[in-house]
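Undergrad: Sequence and predicted structure below; questions after.
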Amino acid sequence: MTKQFDFTASYYDQEFTNTKIGIAQRNIVLKFLDKNLQGLKNVDIFELNCGTGEDAQWFGEKKQVNSILATDISEKMIEVAEQKNKTNLKASFRLEDASNLSPIVLEKRFDIIHSNFGGLNCLDRFEVESLLQQLSLMLKPNGCIYLVLMPTVCIWESFYFCLKLNWKNVFRRYTKDSVNAQLNVDTFVKTWYYSPKTLKRLLPPSLKITNFQTVGFFIWPSYLNAWATKFPALFNLLVKLENLVKGLSFLCFFSDHYMVKITSSGKT
């Protein structure tokens, strides 16, 4: 998996982060995080699958944030992230495999643990369950985990494959097995999809989900950015509709991504 993301690091921002769809979807996530940062002080953040460091850069600009430890499995992604965050004195970057966190990281404690845009979808069910157990022990009292995942059904994706008469992929996400998701023409990565219901089952007793939010029910998946460029008025309308429905948790089952806030349940 490391090599696949190494290959995409140099153009990831061009093909996702800085596109209309990438900006629109990330804005949904960052607005949610910004709301939850209000009233906090000296926040220590741990980020999994940080990619090119876009979120670390945003966190670094927040007065509430004290430090960010951003990690990724890809050395090339970390190199891009460090370059982007040269002036971000709050952020440090480290190579880490989310399925096998190092003891140095596991012994630390954080106010916020964050993973954006399907980073955990690169892990199988056993790995996700094990990771969530570890993350529960890495939270400070009153700490929160924020995850953005890809569910097992995406309405726009199914519509897109119907238009292409590609029937076998209409519900390609709806499986317990991994899917070879395409990163670019020559690069694929094994991907598992998790509905909100499945994610709940994978949580340890010490954690509970306290909020759901859509990230891409109306907003198209990133591989449809050509549509967003060709039909800007329609896309802007879809962004407005997304902001109207993003709090309707049942739509998370059918979105490109969904975001969850996870807190302590008080159980052991």
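TA: Now that the structure is in, tell me what you want to look at.

Undergrad: From now on I want contacts and neighbour counts done on CA atoms only, so please keep to that.
TA: OK.

Undergrad: Would you map the helices across the stretch 51-200 of the chain?
TA: Assigned helices in the stretch 51-200 of the chain, in chain order: 54-60, 75-84, 103-106, 125-138, 155-163, 196-202 (criterion: DSSP state H, counting those that start in this stretch).

Undergrad: who does the fourth one touch, helix- and strand-wise?
TA: Applying 3 or more Cα pairs under 8 Å, 6 or more residues apart in numbering; DSSP states H and E, one finds that helix 125-138 makes contact with helix 196-202.

Undergrad: What of the first one?
TA: For helix 54-60, the elements it packs on are strand 65-72, helix 75-84, strand 91-95, judged by 3+ Cα pairs under 8 Å, 6+ apart.

Undergrad: pretty sure Thr19 is touching Tyr223, no?
TA: No - using Cα atoms under 8 Å as the test, Thr19 is too far from Tyr223 to be in contact (10.3 Å).

Undergrad: residues near the closest residue to Glu242 other than its chain neighbours, how many?
TA: Closest residue in space to Glu242, ignoring its immediate chain neighbours: Phe218 at 5.3 Å, by Cα to Cα, 6 or more residues apart in numbering. As a burial measure, Phe218 scores 23 neighbours (other Cα atoms under 10 Å).

Undergrad: another structure for you, compare them:
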Amino acid sequence: MPSNFDSASKQYDEVFTFSNIGKAQRQRVYNYINPIIGSSKKLNILEVNCGTGEDAILFGGLGHDVIATDISEEMIAVANAKEHPKNVIFKIQDINTLSLGLFDINFDLVFSNFGGLNCLSKEQLSIFIKESSKILNPKGKLVLVIMPKKCLWERFYFSLKGNYKKAKRRNTSENIIVNVDGANVKTWYYNPKDIVSLSEALYKTKKIKPIGLAIPPSYLENSFLAKSPLLYILKGIDRIVNGSFWAKYADHFLIELEKK
């Protein structure tokens, strides 16, 4: 998996992590995984596609031991430059090399946030899911936040602009090229049922939740939608309309899997 995100590393936090939309979507993720990370039990956590390390630092601050990996050397450099607990280790690692024996320990949680796994083809994603089960402890959790095929906001926004091709760009089994802060990235989209199908032999599906059904995608950060009080209302809708049915229509969805 080639690293196309080095060029995005310097502005990633400004564009997404610390944006109003980025913070709102991330809070939805934390609310759904709080029963795991909010536990008083100390966990061994592996984060893949960790980007600039925001999630890993939070997990470490809660007392968990975290190894956070990303293929991008520059993303890891930004993460390492942040103040972080000693129990958080940042490491350059290609997700496609994940395998038993790569680490000295097994994990209670393997976590990937905000579409990092959308950079994998179906075959690569299937291998990742299988290999992740080998490094998880019994009843360990695999929690993934992925971009689905039918994002309502994307369809509405680009249709309003008259760009009907782009409005439906996600709804394909092929990869498309997406510009991420100047980096052209091969991207595949997956609905929840695709992940369930790939994982059901090894995992039980525990939770499927929409992330950003009413909260818009991050490319609308500079619009009125990202400003109060409207964003406050949109966040309220996301808190209420959170059934698994809506996951495939959101900007992202969270799926929690438990190792059988």
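TA: That came through fine. Remember, it's a predicted structure, so these values are computed and weren't measured experimentally.

Undergrad: re the thing from before, what residue in the second structure is paired with the residue nearest to Glu242 of the first structure?
TA: In the second structure, Phe218 of the first structure lines up with Ala214, judged by TM-score structural alignment.

Undergrad: looking at this, that match is in a strand?
TA: No - counting by DSSP: H, G, I helix; E, B strand; the rest coil, Ala214 of the second structure is not part of a strand but coil.

Undergrad: wait, what's in contact with it?
TA: Trp153, Leu234, Lys235, Ile237, Asp238, Ala250 (Cα atoms under 8 Å, 6 or more residues apart in numbering).

Undergrad: ok, the residues you listed vs Ala201 of the second structure, which is closest?
TA: Ala250 (26.2 Å; Cα to Cα).

Undergrad: Show me what the closest one aligns to in the first structure.
TA: Checking TM-score structural alignment: Ala250 of the second structure goes with Ser255.

Undergrad: wait, which of the helices and strands packed on helix 54-60 of the first structure is closest to Ala233 of the first structure?
TA: helix 75-84 (31.3 Å).

Undergrad: which helices and strands sit right next to that closest one?
TA: helix 2-8, helix 54-60, strand 91-95.

Undergrad: how about 7 Å then?
TA: If contacts are counted by 3 or more Cα pairs under 7 Å, 6 or more residues apart in numbering; DSSP states H and E, helix 75-84 of the first structure sits against helix 2-8, strand 91-95.

Undergrad: want to try CSV for these, with mean neighbour count and distance to Phe171 of the first structure as columns?
TA: Shown next, in CSV, are these (neighbours: other Cα atoms under 10 Å; distance: least, Cα to Cα, whole Å):
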stretch, mean neighbour count, distance to Phe171 of the first structure
helix 2-8, 17, 24
strand 91-95, 19, 34
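
Undergrad: Looking at those, spot the one closest to Leu33 of the first structure.
TA: strand 91-95 (17.2 Å).

Undergrad: What are the contacting residues of stretch 175-190 of the first structure?
TA: Met1, Gln4, Cys122, Thr191, Trp192 (Cα atoms under 7 Å, 6 or more residues apart in numbering).

Undergrad: of those, buried ones?
TA: In the contacts of stretch 175-190 of the first structure, burial by neighbour count holds for Cys122, Thr191, Trp192, counting by 16 or more other Cα atoms under 10 Å.

Undergrad: OK, contacts around the residue nearest the centre of the second structure?
TA: The centroid of the second structure falls nearest to Asn113 when counting by Cα atoms, centre = their mean (2.0 Å). By Cα under 7 Å, 6+ apart, the contact set of Asn113 of the second structure is Leu144, Val145.

Undergrad: Now which residue in the first structure aligns to it?
TA: For Asn113 of the second structure, the residue aligned by TM-score structural alignment is Asn116.

Undergrad: and the gap between that match and Val215 of the first structure?
TA: 11 Å (Cα to Cα, to the nearest Å).

Undergrad: can you tell me how far Asp13 of the first structure sits from Ile21 of the first structure?
TA: 12 Å.
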